[in-house]
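> Fold the following for me, if possible:
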Amino acid sequence: MNVLIVDDEISAIEAVQNGIQWDKLEIRNIYTATNVKDAIRRLGDYPIDILLSDIEMPMGSGLELLKWTNEHVPNVKCIFMTCHADFHFLQEAMRLGSLDYILKPLDYSKVEHVLSNTIEKIHTESILKENSNSWIQNKKTVVKQFWKDFFLGEISPNRDSLTNYFRQKRLDFDLEKGYLPILIVTKKWTEEFSKVDQKLLQYALRNIADELVVIHETEKDMISFSDTSVLVMLRMNPGLDVKHLYKRIEECCRLLIDAAEKYIKEIVCCYVGLKQTIYDMPAIIESLQEGDFNNVIYESNVFFLHQWTFHKAELDYSDNSTAKWREWLKQGRYDQVLIEISARLTTQEQKITINRDFLTKFSRDFYYLIFAFASDRHVFINELFGDERSFKLLERASESLDDLFVWVNHAMDLMRNFDKTNANRDNPVERTKTYIQLHLSEEVSMEQIANHVHLNADYLTRIFKKEVGVSISRYLINKKMEMSKDLLIHTDKSIGEVAMLVGYYNYSSFNRIFTKETGISPQEFKNNYKSNV
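Next up, the predicted model:
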């Protein structure tokens, strides 16, 4: 019996080598590797029986190594080592398959116990292999590959193509049998997990599904369909009672849903297709995927394709809700807006019609409400929602009802805080006057002023002239001239210095504008004042 130990830390490998009584376990050879690449090389060079591997390594994870092993040397048994101390619930789920899971720091007596059980399992399978041929051992792999090729369109769904494929691969598929797919999808996790941990949980889900989805009088093929889904294909005789079949499937799926939530913290939905010929399977799978795509209510459930009713996403705004909510926001009634939105989207009748298209349309209309809020307060919308988190939440708002509510609550909090922070904020005209007064010594552009008060330049120009009676540019020149006169009269500064202090860095420009505005040059103005004193 040969063992391969894989860990990126050499000290950890040495600890395992020295801490376990290998002779007691009848382990003949112990090989080691410090990364996935080296491990794959060892698996190719030596007849490995047991793989004892760390999960997280810098040059490829243990999960990647397991995937390669399952594809190329499927008889090797894998045991994972990890520091995730909060994964006790996962151990029970893992025992449903051939994979076991040991926590670090290692308890060597427990490791020996797990290795002993694994060795016993290998001996048992070895006895079974002696009574069968290699084809039986590889059949599951060939069947899984067939379904993948079939659903990817590599094999045409007609009798000749399928017959030729089955003949070449030595598969005993009966084209006259009935087929029924069950798509099992993880909708969300009830706890926070890393990407690596999520892959591990999906592996556990497949094991649980294989253990619990047992339909008598059928043959079952289990396929990892995507990163978040498992596909179960049932094959059965044409005469099997469909009503009884659906009842048994629902019972199994309910057990699966409960186990997934309890052991691996996943919210799972099962989508059950129709019992049809093998030629109909690609279209039925596509319908199941469409149903899952439009299932934006992330609650565990079992859905049967023959019971589905598709609805168009129609928003009922007969009472002009958006306009009403806009008025409520003007009045500071944020909670009332949230309460009404929640009431509209969480009734059982409403949930039936909610799909991706519905969420997209609602998000669009709610964004109009935000735009109206910004317009009513004379600010740019980016001043409210220009941060990266707001952008990401808006992107996800059409993926699920939960995501939509997260976005709505986030937006309402930002609007509430804005109003609270700016409760005594001056109007934009007064802010424009203040900004000009503070920046008379600079060359101020219209764009700078508009950006400061967060308004469109044309709009600011219109409301300023309406309230003040002159344009912003005229008001700016008037203030500069007032300050120039005061400096010329009450200080001994030169005309060049005065020009600089009122934002004219070119003496000729200041002289020309002052002469035009007053009728005399700056020097004449200064001389006239002194002669009258």
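
> from here on, contacts and neighbour counts on C-alpha atoms
OK.

> any chance you could map the helices in the stretch 301-450 of the chain?
Taking DSSP state H, counting those that start in this stretch to define them, one finds helices in the stretch 301-450 of the chain at 321-330, 334-346, 348-353, 356-376, 381-385, 388-396, 401-421, 428-438, 446-453.

> So which elements touch the second one?
Of the remaining helices and strands, those touching helix 334-346 by 3 or more C-alpha pairs under 8 Å, 6 or more residues apart in numbering; DSSP states H and E are helix 321-330, helix 401-421.

> Next, the structure of the following sequence, for comparison with the previous one:
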Amino acid sequence: MNVLIVDDDRFVVKLLKEKVDWGNLGIEHVYTAHNIRQAKNVFIKQSIHLLISDIEMPYGSGLELLAWARQEGYTIQTIFLTNFADFHYAQKAIELQSFEYYLKPIEIDKLEFSILKAIKKVKITQQSEKAIQVGQYWQQNKQKLVDHFWSSYIRNQEWLKAELEEQLLKNHLNYSIDDSFLPILLNIFPYNISFKENSPAILEIDEKLVSKLIAHLNSTFKDTTFTLESVVGLDINKEKYVLLLRNNGVHLEYPPLVPLCENLIQTLKHDLLIDTQFSIGYSTTLVKIHTAVKQLQQKSEDTIDFRNTVHYFLSYEKKTYKYGEPNLAILEKYLQNGNKQSFLNKCRQYLVQLKEKNNLNLSVLCNFRLDITQLLFTYLKKKEVLAHKLFDGNTNNLLQTQSLRSIDDMMIYITYLIDVSLHYLDFIYSQKSVVNTICDYIDEHYQENITRDSIAKIVYLSPDYIARIFKKEKGLSLVNYIIKKRVDIAKDLLIQTTLPVHIISDKVGYGNYSYFTKLFKKETNYTPYEYRRKEKASTL
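Now for the predicted structure:
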């Protein structure tokens, strides 16, 4: 805390600065000035809390200095010193909210008592200002504080009653632990899916989209009998949220919430191009809401349905479902005939029937996916296709992860599997296309260590199958084709360059110079040196 002493009498200034026990009073810095101009400069440069000033001074009075300080917005306590017991001065000092009107001569002990009272008032004022600032900050950042509270409460471990009350006080939240809240889960689904490996496979859910989503939610619940307190994200992919509704003393009924969410689904689909799914929980007290949300999440994840649907759960009960596999023989027959649409229709029909009989949950859907993928992988293996390589990519990984979220997403994944499988089978049925792909690969990578296994990874076929169709198409084995390709390139380098033979050996993929020489002679009846001399002699 700082004090400014202003008096044109230098003796008075020195007396006050040296005789008053400022340190004991809690004053850190004592500044001085001998006229209004100097005093104003001190105000501008330093933080002043207490002003002790003479009233009558040349070039302006202490009353004028205080009036200026009030006009500039400085919050200070003031003690006036004067030689005149003039009521006009006293009246003016009161109007300017000065703390004391003190008549000279100065008695230090009495002045110190006045200063101590002024300091106490400064502290009270500071506390009031701080409280106002805190209140203003809370009002400006109220939603952030509310969101932070709910995010911490829902996403972390459940707080005990005492911890919860402590957090409410800490965040200045007007909640009671017995207040009633209702959670609604919101799932966002990728709307546009591309099967191309190098293109975005999912509509990007960025902060801009999330902001628009929350704006729509706030607008929807604005005119209802309850308050949307917060929207809490539940995963890093920004696909799952929980909406916390406060009942405001009115019992939350489920029927009105269902059409509200149904209308919201259509709005979000139209305005934001996203599919959604809502799961309405049950109303419970604040102290129990953490458990209610966790149970709602479990129930929602275990309830498989189509996108753009609304569910409501009055309670959570774990149910065991018995899995009965689909007719795999018919599905395999559709595969053999290349009948994609019948395959997909049969899968969809199976899932819809399970849903209608209330026999579809996450575990059943997992088993179904496993059966379908095994059916496809087994069928492709019979065709000598390396299915685990064919479906090794970002698109497959993404769609496989999403497939357990809804019937729609499972059908998207199965459609992807069938499309890729049938397309690739068409490709390998044209053996010339496969062989041409292998030849193109050899032309580009002849200098590398090429094996049947490395080629198999390129065309997703078994090494034995590749060897058979290659020899059938080209009339020579794959190994011999690679040797011939390398020797032909070595011939050109021997004739057209002056590179040493061991360098040429490296360039065509043979690190072992002796082995290269042996293969070269077997193909041409000449060593590399002999071939170079012969070809150069023939050009003379």
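
> tm score of chain vs chain?
Here the TM-score for the pair of chains, by TM-score structural alignment, normalised by the length of the first structure, is 0.49; 355 aligned residues with a C-alpha RMSD of 5.7 Å.

> so which of the helices and strands packed on helix 334-346 of the first structure gets nearest Leu234 of the first structure?
Shortest distance between Leu234 of the first structure and those, using C-alpha to C-alpha, is found for helix 401-421: 32.2 Å.

> Just want the angle from the closest one to helix 334-346.
170 degrees (axes from the mean of the first three to the mean of the last three C-alpha atoms, to 10 degrees).

> Which strand or helix spans Glu473 of the second structure?
helix 463-474 (DSSP states H and E).

> Buried ones in that helix, by neighbour count?
463, 466-467, 469-471 (16 or more other C-alpha atoms under 10 Å).

> what's the answer for stretch 254-264 of the second structure, then?
In stretch 254-264 of the second structure, counting by 16+ other C-alpha under 10 Å, buried: 254, 257-258, 261-262, 264.

> Now secondary structure too, for these, in CSV please.
Shown next, in CSV, are those (DSSP: H, G, I helix; E, B strand; the rest coil):
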residue, secondary structure
Tyr254, helix
Leu257, helix
Val258, helix
Cys261, helix
Glu262, helix
Leu264, helix
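
> Looking at these, which is nearest Asn218 of the second structure?
Taking those together and measuring to Asn218 of the second structure by C-alpha to C-alpha, the closest member is Leu264, at 11.0 Å.

> For the closest one, give me its contacts.
Contact analysis of Leu264 of the second structure by C-alpha atoms under 8 Å, 6 or more residues apart in numbering lists 217, 220.

> re the thing from before, so for Met236 of the first structure, which of the helices and strands packed on helix 334-346 of the first structure sits nearest?
helix 401-421 (37.6 Å).

> What is that closest one packed up against?
In terms of contacts (3+ C-alpha pairs under 8 Å, 6+ apart), helix 401-421 of the first structure is packed against helix 334-346, helix 356-376, helix 381-385, helix 388-396.

> let's see it at 7 Å
helix 388-396 (3 or more C-alpha pairs under 7 Å, 6 or more residues apart in numbering; DSSP states H and E).

> Next, find the distance separating Met233 of the first structure from Trp147 of the first structure.
To Trp147 of the first structure, Met233 of the first structure is 9 Å away according to C-alpha to C-alpha, to the nearest Å.

> What's the first helix or strand after the helix or strand encompassing Arg348 of the second structure?
In the assignment (DSSP H and E), Arg348 of the second structure maps to helix 340-356. Remark: after helix 340-356 of the second structure, the chain's next helix or strand is helix 362-382, criterion DSSP H and E.

> That next one to helix 340-356, inter-axis angle?
Orientation check (the same axes, to 10 degrees): helix 362-382 of the second structure against helix 340-356 gives 160 degrees.

> quick revisit: what's the closest of the helices and strands packed on helix 334-346 of the first structure to Leu128 of the first structure?
Across those, Leu128 of the first structure has its closest neighbour in helix 401-421 (49.5 Å, C-alpha to C-alpha).

> Tell me what angle the closest one forms with helix 388-396.
Here helix 401-421 of the first structure points in a direction 140 degrees away from that of helix 388-396 (the same axes, to 10 degrees).

> re earlier: and the helix holding Glu473 of the second structure, what does it pack onto?
Using 3+ C-alpha pairs under 7 Å, 6+ apart: helix 463-474 of the second structure touches helix 431-445, helix 452-459, helix 478-496.

> Tell me which of the ones you listed lies nearest to Ser151 of the second structure.
Here helix 452-459 is closest among these (C-alpha to C-alpha), at 46.3 Å.

> In terms of secondary structure, what does that closest one contact?
Secondary elements touching helix 452-459 of the second structure (3+ C-alpha pairs under 7 Å, 6+ apart): helix 463-474.

> Next, the angle from the helix it packs on to helix 478-496.
Using the same axes, to 10 degrees: helix 463-474 of the second structure against helix 478-496 is 60 degrees.

> Many thanks, we can stop here.
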